[in-house]
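[1] Okay, sequence plus prediction incoming.
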Amino acid sequence: MLRNRVLKESAGKAYLFEAPIEEKQDIHLVVRQGDEVVGTLLLHPVSNAFVQVKQVAIEPQTQGKSLGKNLMIYAEEIAERLGFSTIFLTGRKQAWGFYEKLAYQELPYEYQEDQLILKIFKKEIRQPLSRITTKEMKTNGRQ
C-alpha cells in the first residue's frame, strides 16, 4: 500500500492494513498509472468552511512529474465545488517548498512529532462571504 511505503514507514509508524474508520467520511483521491495507485490524498471536512488535506503520498519513482501538483490542484477544485473556503494541511519538512510553490501560506511555527518536523499550511480557495464589501453587495460585484 502506497501510504504505508511513503508515509508510515518514513515516520516510523505502524502500517495500515485497512482504511481507518475515521476516514470513512473523507474524500479519497487517487492517481493511477494503469492498475497501480501512484498518488493519494484525503480531503477531511472539518467544518462548513474548512477542509484538511491529509495523507498526501506520491510513489517515489513518479515524483517530479507534476503528479503531486496536479493532485493538489484537483483537490482544491473539488473542495471549492463542495463549498469550502479554506484548505489547511500539515506538511513534512521535505515538502514545505512544494506547498509554498502551490501558494500555501505557512503558519509561523514548526513542531516535531516522532521523527518528523512539521508545519501547518493554509490556502484560501474561495472568498468567504464575510469579505464581500457593502459596495459589492449594492452593485452586485460591478465596479
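    All right, it came through fine.

[2] C-alpha only now, for contacts and for neighbours.
    Noted.

[3] Report the secondary structure state of the spatially most central residue of the chain.
    With distances taken as C-alpha atoms, centre = their mean, the residue of the chain nearest its centroid is residue 53 (2.8 Å). Recorded secondary structure, residue 53: strand (DSSP: H, G, I helix; E, B strand; the rest coil).

[4] does it really touch residue 86, like I thought?
    No: using C-alpha atoms under 8 Å, residue 53 makes no contact with residue 86, being 10.5 Å away.

[5] check contacts around residue 53.
    Shown in contact with residue 53 (C-alpha atoms under 8 Å, 6 or more residues apart in numbering): 41-44, 87-90.

[6] Looking at these, which is nearest residue 58?
    residue 41 (8.9 Å; C-alpha to C-alpha).

[7] Against that first model, consider the following:
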Amino acid sequence: MTAVWRKSPQDFGDALNIRETVFVKEQGFANEFDETDKTCDHLILYDGEKAVGCARIFPDGEAGWHIGRVAVLPEYRGKGLGARLLCEAEKRVLELGGKMLCLSAQMQAEGFYKKLGYRTVSEPYLDEHCPHVRMEKIL
C-alpha cells in the first residue's frame, strides 16, 4: 500500500470517489462534499493503481487539527487500512507542528478510535441521520 498526500482539487478525485462509495451510496449521507475539501490535505491509500482508502486533515484551533472523511472501500476493510490512515495523518500533523488531532466519529466506530488512543470528549449528537461523538488524541 502506498500513502499519497494531495492538496489541489485536480489531484484528489480518487478520495472523492471513495467517499461517494462509502458515505453516499453505502451509508446514505447527502451532504458529503463541502467547501473544506478545497483547502484541506487529502490522504489517499493506493493498492497498486487502485485508490482504496482516504482521509482529510485541516487546522482546528491553535495547536489542533481535525481529521475527517476517513473511509476504506468495503472489500479492503479488516486489513488495518483505517489504522494506517490515522497513523499517516498523525505523522503529517506532527510534521506541520500540530499537537492534537480531533475527529467526529460515528458511534459505530468509537471503539476503533479508542483502540488507537483517541478519547471521547462529547455526548452523542446527530450528524444527518447518524449518531456521532467528538474524539481527541494528544500527539
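    Cool, got the structure. All of these numbers come straight from a predicted model, not from anything done at the bench.

[8] Fetch the TM-score of the aligned pair.
    With the length set by TM-score structural alignment, normalised by the length of the second structure, the two chains reach a TM-score of 0.81; 122 aligned residues with a C-alpha RMSD of 1.5 Å.

[9] Narrow the contacts of residue 53 of the first structure to just the buried residues.
    Buried members of the contacts of residue 53 of the first structure, scored by 16 or more other C-alpha atoms under 10 Å, are 41-44, 87-90.

[10] Turn the residues you listed into TSV, including distance to residue 59 of the first structure and secondary structure.
    As requested, those are exported to TSV (distance: C-alpha to C-alpha, whole Å; DSSP: H, G, I helix; E, B strand; the rest coil):
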residue	distance to residue 59 of the first structure	secondary structure
41	12	strand
42	16	strand
43	19	strand
44	21	strand
87	23	strand
88	22	strand
89	19	strand
90	19	strand
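
[11] Could you report the neighbour count for the aligned residue in the first structure for residue 137 of the second structure?
    Mapped onto the first structure by TM-score structural alignment, residue 137 of the second structure lines up with residue 123. Number of residues near residue 123 of the first structure (other C-alpha atoms under 10 Å) recorded here: 18.

[12] Could you say which helix or strand holds residue 123 of the first structure?
    strand 116-124 (DSSP states H and E).

[13] so what's the residue opposite residue 39 of the first structure in the second structure once aligned up against?
    Alignment note (TM-score structural alignment): residue 39 of the first structure maps to residue 53 of the second structure. By C-alpha under 8 Å, 6+ apart, the contact set of residue 53 of the second structure is 15, 18, 44-46, 70-73, 81-82, 85.
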